[in-house]
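*Asks:* I'll drop the sequence and a predicted model, then ask my questions.
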Amino acid sequence: MTCTTASRVLPGSATVVFDRLTTLPLHESLIPFTRITARPGPAQVGDTIVAVTGRRFRDVMLVTRADPPDGAPHPRPGVATLEKVGPVLLGSATIQVTPLGPRTCRVDWTEDVHLAGPLRLLHPLLAPALHLMTARALRLAEDAVGTRRR
């Protein structure tokens, strides 16, 4: 298994950022060369998502957790977990949005995955690629979630 986490502090309420980051079609603007088939709106437990990267690599995911953040009286992070069921990646992706105040939050995006079948020979390349992908996605997320201060 390869586990990598990218983190970033974003402006905006944790609730708004969580809703936008779990609206999975938005990820097309965050992950290069990827098309996503998913229900519009924030992810819900039981949703199936299909991401196709480079017209070739299918990543099928099932939402197994979708708990939005709670800000009062004791802030609780929002957590969305997507189980990767193949055919290329197996494991999970988790997006956690932690309130840091009324207008700021921290996003932690963790990929805990491995390659399936014969692709597992490429496993040494997986961690750096996933970390670059998630770090880049979080840099772009500030614009994509529409919370950047002008």
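*Replies:* Now that the structure is in, tell me what you want to look at.

*Asks:* from here on, contacts and neighbour counts on C-alpha atoms
*Replies:* Will do.

*Asks:* so which strand or helix has the residue nearest to Met1 when sequence neighbours are not counted?
*Replies:* Spatial nearest neighbour of Met1, chain neighbours left out: His114 (5.0 Å); criterion: C-alpha to C-alpha, 6 or more residues apart in numbering. Using DSSP states H and E, His114 sits within strand 104-115.

*Asks:* Following the chain onward from that strand, which element is next?
*Replies:* Downstream of strand 104-115, the next assigned helix or strand under DSSP H and E is helix 123-144.

*Asks:* Show me what that following helix is packed up against.
*Replies:* When contacts are defined as 3 or more C-alpha pairs under 8 Å, 6 or more residues apart in numbering; DSSP states H and E, helix 123-144 sits against strand 2-11, strand 104-115.

*Asks:* Now the spatially most central residue of the chain: closest residue in space that isn't a chain neighbour?
*Replies:* The structure's the chain has its C-alpha centroid closest to Ile95; by C-alpha atoms, centre = their mean the separation is 4.9 Å. Leaving out its chain neighbours, the residue that sits closest to Ile95 by C-alpha to C-alpha, 6+ apart is Trp109, at 4.5 Å.

*Asks:* Would you mind measuring from that neighbour to His74?
*Replies:* For Trp109, the distance to His74 (C-alpha to C-alpha, to the nearest Å) stands at 22 Å.

*Asks:* put this beside the first:
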Amino acid sequence: MARFTVTHQVEAPATAVWSALVDWRRHGDWAPLTRVRVTTPRPDGVGAQFVARTGIGRLAFDDPMTVELWQPPGGDAPGDAPGRCEVVKSGRVVLGRAGFSVLPLAGGRCRVDWDEDVTVTPHRITRFAGPALSLTGRLGFGATLRAMAKDVERQAR
């Protein structure tokens, strides 16, 4: 398995960051070469499903996901309950789990922790290249979280 966690502090309230992160279609605004479409009538809550398509032309792949845990943050003040969302990835290329937490901090800020535990097919790729995949994931999702933060911070002003 390729495992990684990325943490980023955002200069915006936890509830605003949560709203941006669970607006699945917006992920395509932050992640290069990615488009996201929701495949269930409701985009929110446990059971919501969506597909991220990443790549160009024949080099693109679908990453279907189903929400298994949905706990919005309890508010924006320190001590309020953090938000947590977890999805199961069930594609032909990427399998496993992903999730994020949004922890309210003082001063209208929050911290996002994004974690993934995935296998890439064929499985031998993950077995031999797990550390490289983890590093690539950390770098890619770090850039995605920074882009999301800029977007949400701009809107929060």
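*Replies:* Sure, I can see it. Note that the structure is a prediction, hence the values are computed from the model and not measured.

*Asks:* quick one, which of the helices and strands packed on helix 123-144 of the first structure is packed in tightest?
*Replies:* Greatest average neighbour count among these goes to strand 104-115 (a mean of 21), per mean count of other C-alpha atoms under 10 Å.

*Asks:* Which stretch of the second structure lines up against that one?
*Replies:* Here strand 104-115 of the first structure aligns to the second structure at residues 109-120, judged by TM-score structural alignment.

*Asks:* so where in the first structure does the helix or strand encompassing Arg84 of the second structure end up aligned?
*Replies:* According to DSSP H and E, Arg84 of the second structure maps onto strand 83-90. The counterpart of strand 83-90 of the second structure in the first structure, using TM-score structural alignment, spans residues 78-85.

*Asks:* how big's the offset between that stretch and the second structure?
*Replies:* Using mean C-alpha distance after the TM-score superposition for the first structure, stretch 78-85 of the first structure ends up 0.6 Å from its aligned counterpart in the second structure, as a mean over the superposed pairs.

*Asks:* What residues sit buried inside that stretch?
*Replies:* 78-84 (16 or more other C-alpha atoms under 10 Å).

*Asks:* got CSV for the helices and strands packed on helix 123-144 of the first structure, with distance to His27 of the first structure too?
*Replies:* Output for these, formatted as CSV (distance: least, C-alpha to C-alpha, whole Å):
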stretch, distance to His27 of the first structure
strand 2-11, 15
strand 104-115, 13
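
*Asks:* of these, which approaches Gln44 of the first structure most closely?
*Replies:* With C-alpha to C-alpha, the closest approach to Gln44 of the first structure among those belongs to strand 104-115: 17.6 Å.

*Asks:* Look up the average distance of the one helix or strand Ile49 of the first structure maps to to its aligned counterpart in the second structure.
*Replies:* Assigned by DSSP H and E, Ile49 of the first structure belongs to strand 48-53. Following the fit onto the second structure, the mean deviation recorded for strand 48-53 of the first structure is 0.7 Å by mean C-alpha distance after the TM-score superposition for the first structure.

*Asks:* Beyond that strand, next helix or strand please.
*Replies:* Criterion used, DSSP H and E; the element after strand 48-53 of the first structure is strand 57-67.

*Asks:* Report the secondary structure state of the residue nearest to Val107 of the first structure when sequence neighbours are not counted.
*Replies:* Spatial nearest neighbour of Val107 of the first structure, chain neighbours left out: Val97 (4.6 Å); criterion: C-alpha to C-alpha, 6+ apart. Secondary structure assignment for Val97 of the first structure (DSSP: H, G, I helix; E, B strand; the rest coil): strand.

*Asks:* isn't Val97 of the first structure right up against Asp70?
*Replies:* No - using C-alpha atoms under 8 Å, Val97 of the first structure is not in contact with Asp70, being 10.2 Å away.

*Asks:* Please enumerate the shared neighbours of the two.
*Replies:* 77-78 (C-alpha atoms under 8 Å, 6 or more residues apart in numbering).

*Asks:* what about the two, which has more around it?
*Replies:* Neighbour tally, Val97 of the first structure and Asp70, criterion other C-alpha atoms under 10 Å: the higher count belongs to Val97, 30 against 15.

*Asks:* So which bits of stretch 126-137 of the second structure are buried?
*Replies:* Using 16+ other C-alpha under 10 Å as the test for burial, stretch 126-137 of the second structure gives 126, 130, 133-134, 137.

*Asks:* No further queries at this time; thank you.
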